[in-house]
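J.: Please find the sequence and the predicted model below.
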Amino acid sequence: MNDAVIFAAAEGSNPLIPNVWEIVITVIGFGILLFIVSKYVVPAFEKTYEERSAAIEGGIAKAEAAQAEANAALDEYKQQLTDARTEANRIREDARNEGAKILAELKEKAAAESARISEQAHVQIEAERQAAVVSLRTEVGTLATELAGRIVGESLSDDARSARVVDRFLADLETQQSAGASN
């Protein structure tokens, strides 16, 4: 009998059409599963998605802010570097100008000192020359007086006479020297 019932049941039902109770149970299970997923799982996924989106957007904003800050710092650094180079060039130029000024002052002082020493040397040489001339006149006068006295055979001890003889002798000597220098 069992075979007949199974066969009869098998004959009346189409294997391609599922049983109504199976469809109802499947639909109810799917509905419960859909309700649980939409009530608990989807909001959790949405919350996680929102948090990640916010984190990514915040990270991008932070990165853009950091990039802007880095660019500002770079611009400030470049400006400071330019200012430092300008200041270094100005200091270098000031040092050159100061060095040239000091060098000019030192050259001026050296020229003045050289002129002073040269003038002092000329004065000293002139004084020594005058002293030598006076000394030579005295010596030459004495020698000329003695020589003239020996030639003439009389003593020329008279100072006035000997001074005249010496002056005339030296004048003749200077005349001969100037005539020799002009030839």
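T.: Thanks, I have it.
J.: all contacts plus neighbour counts: C-alpha atoms, from now on.
T.: Will do.
J.: Closest to the centroid, which residue in this structure?
T.: The centroid of the chain falls nearest to A88 when counting by Cα atoms, centre = their mean (4.0 Å).
J.: Name the secondary structure element that contains that one.
T.: Assigned by DSSP states H and E, A88 belongs to helix 42-152.
J.: what's next to the helix or strand following that helix, contact-wise?
T.: Using DSSP H and E, the helix or strand that follows helix 42-152 in sequence is helix 159-182. Here helix 159-182 makes contact (Cα atoms under 8 Å, 6 or more residues apart in numbering) with 137, 140-141, 144-145, 156.
J.: One more to weigh against that first structure:
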Amino acid sequence: MGPLEPDPTEIIVGLICFFLIFGILGRIILPRLEQTLARREDAIEGGAERARAAMAEAEDTYTAYRQELAAAQHEAARIRQAAAEEGAALITAAREQGQREREELVAAAHAQIAVDQALAAITLRENVGGLATDLAGRIIGEPLDAFAAQRGSVERFFADR
């Protein structure tokens, strides 16, 4: 028996082993391999599908966020404008109130000055008249109080002025 004439037992045992291994591969290992490949393909395709869905949802969320942000910025600008207008109105009102108070203080001060001038004039007339008669009495050597009171010379002097 040589290489060109094989032993039939070896051929039969080889064929049985070949078909047995082919059967095991065909019936057990290849279906499991196909299932594993199908699951991987599903995971890959499903992952890509889920990624696209997540991307679309993220885009929608981002668009909604941008719209809310624009609305919030618009509202903030409106609030700032209203606060600026209210501040300007408060400043104007405070300025007007300050003007009124200043005018009242100035008027009160002018009235007080007029009263003080009148009191000073009255006090001056009394004191000047008394001092003038005392001085004249010292110069003459006689008291002139009675003379000044009778004649009203001090009042006539101030009346002429």
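T.: Noted; the coordinates are in hand. Since the model is a prediction, treat every value here as computed from it, not as a measurement.
J.: Kindly indicate the member of the contacts of helix 159-182 of structure 1 with the most neighbours.
T.: Ranked by the number of neighbours (other Cα atoms under 10 Å), the contacts of helix 159-182 of structure 1 place T145 first, at 22 neighbours.
J.: Pull up the gap between that one and D159 of structure 1, please.
T.: Applying Cα to Cα, to the nearest Å, the value for T145 of structure 1 to D159 of structure 1 is 10 Å.
J.: and what of S53 of structure 1?
T.: S53 of structure 1 is 134 Å from D159 of structure 1, by Cα to Cα.
J.: With E146 of structure 1 instead?
T.: E146 of structure 1 is 12 Å from D159 of structure 1, by Cα to Cα.
J.: Those two: who's more crowded?
T.: Comparing E146 of structure 1 with D159 by other Cα under 10 Å, the one with more neighbours is E146, at 18 against 10.
J.: Report the buried residues of stretch 133-150 of structure 2.
T.: For stretch 133-150 of structure 2, burial by neighbour count (16 or more other Cα atoms under 10 Å) applies to 133-134, 144, 148.
J.: first vs last residue of that stretch, how far apart are they?
T.: Distance between the two ends of stretch 133-150 of structure 2: 12 Å, counting by Cα to Cα.
J.: Need the contact partners of it.
T.: With contacts defined as Cα under 8 Å, 6+ apart, stretch 133-150 of structure 2 is touched by 130, 154.
J.: what about G149 of structure 1, neighbour count?
T.: By other Cα under 10 Å, the residues close to G149 of structure 1 number 15.
J.: if I look at the nearest residue to it once chain neighbours are set aside, how far off is E119 of structure 1?
T.: Of all residues not flanking G149 of structure 1 in the chain, S155 sits nearest, at 5.0 Å (Cα to Cα, 6 or more residues apart in numbering). S155 of structure 1 is 46 Å from E119 of structure 1, where distance means Cα to Cα.
J.: and what of Q80 of structure 1?
T.: 57 Å.
J.: now do A10 of structure 1
T.: 151 Å.
J.: what's the answer for R129 of structure 1, then?
T.: In terms of Cα to Cα, R129 of structure 1 sits 15 Å off from E119 of structure 1.
J.: that older thread, aligned counterpart of the residue nearest to the centre of structure 1 in structure 2, please.
T.: Alignment note (TM-score structural alignment): A88 of structure 1 maps to A76 of structure 2.
J.: any idea what A54 of structure 2 aligns with in structure 1?
T.: In structure 1, the residue paired with A54 of structure 2 is A66, using TM-score structural alignment.
J.: ok, how many other residues are close to its match?
T.: Number of residues near A66 of structure 1 (other Cα under 10 Å) recorded here: 12.
J.: try F30 of structure 1
T.: Neighbourhood size, F30 of structure 1 [other Cα under 10 Å]: 12.
J.: where's it, which helix or strand?
T.: Counting by DSSP H and E, F30 of structure 1 is found in helix 20-36.
J.: List the buried residues in that helix.
T.: Buried residues in helix 20-36 of structure 1 (16+ other Cα under 10 Å): none.
J.: corresponding residue for A109 of structure 2 in structure 1?
T.: In structure 1, A109 of structure 2 lines up with A121, judged by TM-score structural alignment.
J.: one step back: and the residue nearest to G149 of structure 1, what pairs with it in structure 2?
T.: Using TM-score structural alignment, the equivalent of S155 of structure 1 in structure 2 is F147.
J.: Please apply the same query to D75 of structure 1.
T.: Aligning on TM-score structural alignment places D75 of structure 1 opposite T63 in structure 2.
J.: Would you enumerate the residues in contact with that match?
T.: With contact set as Cα under 8 Å, 6+ apart, T63 of structure 2 has no partners.
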